[in-house]
Structures are given as structure tokens and as C-alpha cells.
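**Student:** this is the structure alone, sequence omitted:
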């Protein structure tokens, strides 16, 4: 399954280096801070990913410095195509704050079935405050397996997935990228050579 967006933006670049894509960093430019990320404001929904569909609500930060605040939710359904009953909802107790850090033209492969193309990426600096995960719903059982507390979601027919409860997680900061194409938003992780695609969202 895809990474939760909050986890993606707070994960170190080294962990994302194997995701593929990337390209050289060139043609860096800076947009006015108040305008650079305004196009991403709104409600977004990711493609279904094996029972899971993530949504994100993006708002302008009240700080007035051009940053955006991102709240994410992941819903898990009985059907692998995200049809059927809603079994579980995963939330995170904090919002991501993303501030603009200019743009860069770089080559990124935006899907498995397309060639890499040069796009203009909005570079961001992301901050995730101290947070906790929570998973609730009629299909969730909270269990301890091998001394690890976790939420397990039963999809039926012997299929399930489990999410570790690791308690309160430390605040983290990192860099990443966003790309807007019509009503599509692409979340990009950083790699040792540039950026790599992780998740596509569609505006709702």
C-alpha cells in the first residue's frame, strides 16, 4: 500500500531512494511565497490502493507566509477496489505544515506506464509535529503480536492488514515536492538524484 502522506513527507530521503524516478536539479526559481502553493488548497482523494483510499484536505496556513496545512485520512474498505463496506479509518493527530521553497524543472516518471518527463516541481519544506496514529472502525481489532501493539483490519476471506501502534512519534522535518496538473496533484518524495513519484490525488 502507498505511504500515508504524513509519513512520506517526514521520512528521510534515504528511505525513499529506492522508489525510482528522479532527475537532475536545475533551473531553480522562486515564486512569491503567498502564491506558490495556493493552487493546492482544496479537498483531494487518492487512487484506490488495495482496499485503501487516502484523502487530504489542504488549507492555507493562518501564518500568512504562504505555507499550507495538510490533514490526511486513510479509509479501508472490504473490496480491494475500495468498494463495499467501510471497515476502518486511519487518522493522524497532527497536520503537516509545508512551506514553499521555490521550483525546479526535473525529470519524473509520474506513473508505471508512462515515460519520465520534465515537469516543474514546487519544492517544499515540511514539518510534522509530534503525533500519534489512530485506527477506528467496525473491522478493526487492537491486538498484541510478538510484543508489538497494532491495529489489524480483517477484509474477510483470510485477507487482512495490520498497522503498528508506535505511540507518540517525534516531530520531524524534511523536504519534498508537489506537482499540479489540471485537477490532479502528485506528491513526490526526494531521492539522492531528485524526486520520485509516490501518490496521485484528484481534486474533489
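**Tutor:** Looks like it came in fine. All of these numbers come straight from a predicted model, not from anything done at the bench. Numbers count the residues shown, from 1 in each chain.
**Student:** okay, CA-based contacts and neighbour counts for the rest of this
**Tutor:** Noted.
**Student:** show me where the protein has helices.
**Tutor:** 5-10, 13-16, 33-36 (DSSP state H).
**Student:** residue 35 against residue 65, yeah?
**Tutor:** No - the pair residue 35 / residue 65 is not scored as a contact, 9.7 Å apart, by C-alpha atoms under 8 Å.
**Student:** put this next to the previous one:
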């Protein structure tokens, strides 16, 4: 059972899978090096994860329009008919509200970028990630809202079966420590998990 969970708004283990490995030998870029007056300006844009068995996650990052320097993060999940994420998107998953990321300084951290890799030193722009009470949504022309195993689910046909996501209703508001780091055109999101920062997701610039 797959479920789109909020990027930077829940535990790392609960996020939609699809983290990729780090690009070996690349030179790390610190966000403030972009020449912008804001140290977070280099993160603005659309980022995408690697394909993971029909699924790809997108993350759109922008600044709030209130001049505070706080980021707005909008995660969405795309489900493709084919397992290699080619062909049409048959379902789009999202949240009912945006996530905000309030700047909280920078720190050098040792982060494992893949399960079997040694920890890599990353310069991380820390943020406090917050989201009000929210629900998850799934849309698509062939998406069915059905009762399966006593639970309401959104299901859609794919080339080797069916992709379903449970509707768990309203989720409580959250506020958690998190962070962003750039290496070239690669974005790593990290989260505080059991007292230590760990890799959340890996994206490339779209």
C-alpha cells in the first residue's frame, strides 16, 4: 500500500519511497552562493525524485508573498501507468494545504545518502517545517474511490495491477525540525528522527 505523506511534515520513514543515491564526486553548492539576498533562494523551483515503480514525487518550493523569507513547499505524487514512469500520468496525489519552512540557521551534518553508503558531510539550511491540519487527495480520470478491507481507498489501474492509497481523513497539524541541502542540481531534504538528522528525500531540478 502506497501513501503520499507530506515532505518535511512527518517522520522520514513514513514518506513516499523513491530516495535516490547521492552523486559521487560532485561539488557541493551552498544555497547562499547563488548571489541572492536570501540564503534560501537557490532552492526555489520544481524538483523531482527518481521513478519508483510507477511513482514519482515532485516538490515545488517558493517564497511566501509576505516578505518574511519563509518558504512554501508543495509536494505532489504522480502515478504512471507504466512501472518505469513512462507514458501517461494516471493519478496525482497531493495535500489540502501547503507546508511552510521557516529559516533556522545552517549546520554541517554527516548524512547517509543511501542505505549502504558511508555518511557524507552536507551543509544544511535548517528550517522549521509546519503544516496546519490537512487531508490527502488523489485525482485522475480513472481513479476510483472504493471500500477495500474496511477502509476507503483511491485506486487506479496500472499496467501490472492496481495502485491504491488509503483515505485516512484529517491529519493533525505538525511542526518539525527539517533541512535542505544542495549539491549541484541535486536537492537533499533531511529530517530530525530520534534525535539525529537523516535523509528524507533526494531530488533533481526539473
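**Tutor:** It's in. Note that this is a predicted model, so its numbers are computed, not measured.
**Student:** mind checking the TM-score on these two?
**Tutor:** TM-score of the superposed chains, computed with TM-score structural alignment, normalised by the length of the first structure, equals 0.81; 187 aligned residues with a C-alpha RMSD of 2.5 Å.
**Student:** can I get the helices of the first structure in CSV including distance to residue 191 of the first structure and mean neighbour count?
**Tutor:** As requested, the helices of the first structure are arranged in CSV below (distance: least, C-alpha to C-alpha, whole Å; neighbours: other C-alpha atoms under 10 Å):
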stretch, distance to residue 191 of the first structure, mean neighbour count
helix 5-10, 12, 22
helix 13-16, 5, 15
helix 33-36, 22, 16
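**Student:** which one of those lies closest to residue 163 of the first structure?
**Tutor:** Nearest to residue 163 of the first structure, of all the helices of the first structure, is helix 5-10, at 12.9 Å by C-alpha to C-alpha.
**Student:** which elements pack onto that closest one?
**Tutor:** On a contact count with 3 or more C-alpha pairs under 8 Å, 6 or more residues apart in numbering; DSSP states H and E, helix 5-10 of the first structure meets strand 117-128, strand 172-181.
**Student:** distance to residue 42 of the first structure added to the ones you listed, as JSON lines?
**Tutor:** As requested, those are exported to JSON lines (distance: least, C-alpha to C-alpha, whole Å):
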{"stretch": "strand 117-128", "distance to residue 42 of the first structure": "17"}
{"stretch": "strand 172-181", "distance to residue 42 of the first structure": "12"}
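**Student:** in JSON lines: these, plus mean neighbour count.
**Tutor:** JSON lines is the format used below for these (neighbours: other C-alpha atoms under 10 Å):
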{"stretch": "strand 117-128", "mean neighbour count": "20"}
{"stretch": "strand 172-181", "mean neighbour count": "19"}
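**Student:** quick one: which of these is nearest residue 46 of the first structure?
**Tutor:** Of all these, strand 172-181 comes closest under C-alpha to C-alpha, at 13.8 Å.
**Student:** that closest one aligns to what range in the second structure?
**Tutor:** On the second structure, the counterpart of strand 172-181 of the first structure by TM-score structural alignment is residues 174-183.
**Student:** contacts only, for the closest residue to residue 123 of the first structure other than its chain neighbours.
**Tutor:** The shortest distance from residue 123 of the first structure to any non-neighbouring residue, by C-alpha to C-alpha, 6 or more residues apart in numbering, is to residue 177 (4.5 Å). Applying C-alpha atoms under 8 Å, 6 or more residues apart in numbering, we find residue 177 of the first structure in contact with 121-124, 187-190, 195.
**Student:** what of residue 120 of the second structure?
**Tutor:** Here residue 120 of the second structure is in contact with 109-113 (C-alpha under 8 Å, 6+ apart).
**Student:** ranking by neighbours, what's the top pick from these?
**Tutor:** Ranked by neighbour count (other C-alpha atoms under 10 Å), the contacts of residue 120 of the second structure have residue 113 at the top, with 23 neighbours.
**Student:** state the distance from the alignment partner in the first structure of it to residue 49 of the first structure.
**Tutor:** Per TM-score structural alignment, the equivalent position to residue 113 of the second structure in the first structure is residue 110. In this view, residue 110 of the first structure and residue 49 of the first structure are 16 Å apart by C-alpha to C-alpha, to the nearest Å.
**Student:** about what we covered before: let me have the contacts of residue 120 of the second structure in JSON lines, adding distance to residue 163 of the second structure as columns.
**Tutor:** Below are the contacts of residue 120 of the second structure laid out as JSON lines (distance: C-alpha to C-alpha, whole Å):
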{"residue": "109", "distance to residue 163 of the second structure": "36"}
{"residue": "110", "distance to residue 163 of the second structure": "35"}
{"residue": "111", "distance to residue 163 of the second structure": "32"}
{"residue": "112", "distance to residue 163 of the second structure": "30"}
{"residue": "113", "distance to residue 163 of the second structure": "28"}
